[in-house]
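Trainee: next input, structure requested:
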Amino acid sequence: MKSKKQLIFLSLAIGLLLMLVKFIAYFITHSNAILTDAAESIVNVIASSFAFYSIYLSSQPKDQNHPYGHGKVEFFSAFVEGVLIIIAGIIIFFKSIYNAFYPQEIKDLFDGSLLIGLTGLVNGLLGFYLVNRGKVLNSLTLHADGKHLLTDAVSSFGLMLGLLVMAFTGLNWLDSLISMGLALYIISNGYKLMRLSVGGLMDESDVNIVENVIKQLSINRRPAWIDVHNLRIQRYGDAIHIDCHVTLPYYFDLNKVHAEITDIDKIINENVANTELFIHTDPCVFQCCHYCNVENCPVRQEPKTKEIAWDIDNVTKNHKHFEVI
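Mentor: Here you go, the predicted structure:
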């Protein structure tokens, strides 16, 4: 968690510095497009500040009021960042329309484009680093902040090219057009970030994690694990909560059941980072016999006639496998 705080603090400090550089570029050139980029930097700083607080809060231990921890705040942080991005984009878009009818004198475009290109390079490198660290640390906040910075870098490079075109051609009316295009790009990325955060807050299933869990269970499958069903996964920040039902032979005693469940828990925790597993055990019924792999079963009613592979369709259903095949 200390690493997350350091990374987001680095993002905040660099964001403040780049915001200052962009406003200097605006005062040099009086370009509305540069003001657009500078205004988005204000959003970057606000978003990074909120992200820093969310990482601090998500690091707090579980308590009586938050038995699953505080990790969900990271989804809320990403949602707020998305909203701020969209608001900034809308304001920028309408200001661009205003300046199309009431343009300002633009000057020193070469100097302005150089400063904007420099900020784009720094944001791109930092954004790429944060996205990768966010994946490693399972942090949506770092991932979202990195994506935001990459968006800012792309818009800055696009702006730099536009400024150079204006400098060579003298077509200053492109200033408002470029600004409007950047605003639409910013709004689009804000929406994507909001969509991602809402999915997390609504416990939308992460297909990649579900498939990885099923893969690990299939690779390490044992004959006594007759089927696995009602698999559900929730994310709380970097923590992954998994619950499922496992069908075991009904004649297993409690110690044997506990041993099998402990082995499943160990397999998942060794192969899926930072998981907490809750397993409900179901006793087998005679309808399971035709796909049960237990050899020399003392209560088998019919021979095994079918092999049922575990996949996302049957493992996530709330039924034993003979009910969904």
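
Trainee: please count neighbours and contacts with C-alpha atoms only from this point.
Mentor: OK.

Trainee: identify the residue nearest the geometric centre of the chain.
Mentor: Leu140 (4.3 Å; CA atoms, centre = their mean).

Trainee: so what's that residue up against?
Mentor: Glu74, Phe75, Ala78, Gly134, Gly237, Asp238 (CA atoms under 8 Å, 6 or more residues apart in numbering).

Trainee: Proceed likewise with the subsequent sequence, for comparison:
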Amino acid sequence: MGAGFYFIPGGGNNSLSHDVIQDINTVKTNTAKLSVASNSLLVVLKLAVGWMSGSVSIISEAAHSAVDLLAALIAFVAVRKSGKEPDAVHAYGHGKIENVSGMIEAALIVLVSIWIVWESVDKLRSPQPTELVGYGMAVMLFSAGVNWWVSSRLQTVADQTHSHALAADALHLKTDVWTSIGVFLGLVAMKLTGLTWIDPAIAIVVAAIIFKAGWNMTWNSLYELTDISLPHHERDLIHDILATHPEVVSHHRLRTRRSGSLRQIDVHVLLDPGLRLDRAHAICDQVEAELESQLGSCDVVIHPEPAGSHERERSKES
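Mentor: Presented below is the predicted three-dimensional model:
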């Protein structure tokens, strides 16, 4: 086994890996559909009550839900496209589509927050009484409850499948939960005190929360699009797994990145030069299986080298 030989372990389980990947994509797609349905309902309710009552905070929440709906549609398309098999043009798969969708969703969040501030400042300059406050309070409570349940479901599936698109969608809806509660409390305060400026003031607070969420999401998506390495604790886990195999003398050139829900790992391992090729292959298969067990979906490339070859090459160079 020469120093230049490499292979991708696990080649004998392609059908099983394909079935597992398809199951994951089905779960992700169905969960994305749930978000689309719930946001569609909330947009209609909030817009109806917002326009009838004249409340800028309720209308801002309708705009927030409209962005959530668009984000849910983007996430739905992203998880379907990202699950496509690699092809001649995309040899590493289509996982980055999820990261791109996260960037688009983040940009939408930032834009809608700016629009809410613009409308709220105009309402502060010329305050108008808000009608049907009770209906607005009821819609806000209903919205908070629905989004809490859907966001929890999205986050659970995102954690299980490591889906960036679903995690971004869950963040949208979690933000909507707290902004809905904020608008509800503002409507309660306005009903009790009769102070009309409370409504646009609450809307500005909502916009600030939305903007912060969008800003954080932008940076998270940007980092992964620039092929940043996996987090320190995940790289440490890779080192630990390799260290548990006595046949692995050492390893080097560990490279990692994330593409959508797929972790891509590339590493050189130094093995006992006396090992048979089939035994070396079995060790690499076992390492790959342990990595997938601990980290989830992985695309692992292991480059085995005979122990001592790396040091000999370095001594020649020096």
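
Trainee: if we can go back for a sec, which one of the contacts of Leu140 of the first structure is nearest to Leu217 of the first structure?
Mentor: Asp238 (21.6 Å; CA to CA).

Trainee: how close does the closest one get to Thr141 of the first structure?
Mentor: According to CA to CA, to the nearest Å, Asp238 of the first structure stands 10 Å off from Thr141 of the first structure.

Trainee: if you count what's nearby, which of these two comes out ahead?
Mentor: Thr141 (32 against 23; other CA atoms under 10 Å).

Trainee: counterpart of the more buried one in the second structure?
Mentor: Using TM-score structural alignment, the equivalent of Thr141 of the first structure in the second structure is Ala165.

Trainee: what ranges do the strands span in the first structure?
Mentor: 227-236, 239-248, 275-283 (DSSP state E).

Trainee: need the counterpart of Ile202 of the second structure in the first structure.
Mentor: Counting by TM-score structural alignment, Ile202 of the second structure lines up with Ile178 in the first structure.

Trainee: helices of the stretch 101-250 of the second structure, residue ranges please.
Mentor: 133-161, 164-193, 198-225, 232-243 (DSSP state H, counting those that start in this stretch).

Trainee: dump those helices into JSON lines; add distance to Thr256 of the second structure as well.
Mentor: Formatted as JSON lines, the helices of the stretch 101-250 of the second structure follow (distance: least, CA to CA, whole Å):
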{"stretch": "helix 133-161", "distance to Thr256 of the second structure": "18"}
{"stretch": "helix 164-193", "distance to Thr256 of the second structure": "17"}
{"stretch": "helix 198-225", "distance to Thr256 of the second structure": "11"}
{"stretch": "helix 232-243", "distance to Thr256 of the second structure": "8"}
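
Trainee: and among these, the most buried is which?
Mentor: helix 164-193 (a mean of 23; mean count of other CA atoms under 10 Å).

Trainee: for the second structure, which helix is longest?
Mentor: Secondary structure of the second structure per DSSP state H: the longest helix is helix 14-53.

Trainee: sorry, back to before: need the strands of the first structure in CSV with distance to Ala38 of the first structure and mean neighbour count, can you?
Mentor: Formatted as CSV, the strands of the first structure follow (distance: least, CA to CA, whole Å; neighbours: other CA atoms under 10 Å):
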stretch, distance to Ala38 of the first structure, mean neighbour count
strand 227-236, 33, 22
strand 239-248, 36, 20
strand 275-283, 41, 16
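
Trainee: okay, the ones you listed in JSON lines with distance to Val83 of the first structure next?
Mentor: Supplementary listing: the strands of the first structure in JSON lines, determined by distance: least, CA to CA, whole Å:
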{"stretch": "strand 227-236", "distance to Val83 of the first structure": "21"}
{"stretch": "strand 239-248", "distance to Val83 of the first structure": "25"}
{"stretch": "strand 275-283", "distance to Val83 of the first structure": "30"}
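
Trainee: relative to Ile46 of the first structure, which of those strands is closest?
Mentor: For the strands of the first structure, proximity to Ile46 of the first structure was assessed by CA to CA; strand 227-236 is nearest, at 23.1 Å.
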